[in-house]
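Engineer: kindly return the folded structure for what I paste below:
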Amino acid sequence: MRKSDISRRIADQTGFKQIKADDVVDVILQEIKQTLSRGESVILRRFGTFEVYAKNARDGRNPKTGEPAEIAARNIVRFKPGKPFKDAVNNLLLVETNKS
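Structural biologist: Sure, this is the predicted structure:
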């Protein structure tokens, strides 16, 4: 599913025009990005939590040459799904498995 698919579904379910639904999705994603860039968590009840984690610099290897390479410190975003989200995905997987 792509961002445009989400916008289309929002438009279909709310009666918004497609442009308005696109704006809604853009605003939501922008707010999530801004909050994470400040180092704060984004908690969406019954869906999950986005959190920023710092990764330390470390030694690695260039996969092509095998030579040692420094991997710089960086921030990453982790997503921890909420229980209803996990249950929905697990139920879907169980249904798909039972069909086979």
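
Engineer: from here on, contacts and neighbour counts on C-alpha atoms
Structural biologist: OK.

Engineer: could you tell me the end-to-end distance of stretch 38-52?
Structural biologist: Using CA to CA, to the nearest Å, one end of stretch 38-52 lies 9 Å from the other.

Engineer: please give the structure of this sequence too, so both can be compared:
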Amino acid sequence: MNKAELITAVQTHSGLTNKKEVEAVLESLSAVITESLKAGDDVTLFGLGKFSAQAKPERQGRNPKTGESLTIAASNVAKFTAAKALKDALN
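Structural biologist: Next up, the predicted model:
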């Protein structure tokens, strides 16, 4: 499902009449989740799951082309854990 299909589906499901409003809500949700993760907070959407930020330490890797050892920098990554209700709905 792409962004346009998601907007249409949310509009149909929610009963909202304006696609621009639905798009603004989805973009705001994305921005709020991103800002919260940057601040180190977790975001829980009940029935859907939990977004969290996870720190990955610096580590050693290899260049697959040359086999040369290299250092992969530390980074933060987004992690999503599905809620039990979502897992149950899929099975």
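
Engineer: can you give me the buried ones in the lengthiest helix in structure 2?
Structural biologist: Ranked by residue count, the top helix of structure 2 under DSSP state H comes out as helix 19-38. Of the residues in helix 19-38 of structure 2, those scored as buried under the neighbour-count criterion (16 or more other CA atoms under 10 Å) are 22-23, 26, 33-34, 36-37.

Engineer: residue boundaries of the helices in structure 2?
Structural biologist: With DSSP H as the criterion, structure 2 has helices at 3-14, 19-38, 84-90.

Engineer: sorry, back to before: by contact count, what packs against the longest helix of structure 2?
Structural biologist: Using 3 or more CA pairs under 8 Å, 6 or more residues apart in numbering; DSSP states H and E as the contact test, the elements touching helix 19-38 of structure 2 are helix 3-14, strand 43-45, strand 49-56.

Engineer: now the angle from it to strand 49-56?
Structural biologist: Using axes from the mean of the first three to the mean of the last three CA atoms, to 10 degrees, the direction of helix 19-38 of structure 2 lies 40 degrees away from that of strand 49-56.

Engineer: quick check, distance from helix 19-38 of structure 2 to the centre of its chain.
Structural biologist: In this view, helix 19-38 of structure 2 has its centroid 11 Å away from the chain centroid, taken as CA atoms, centre = their mean, to the nearest Å.
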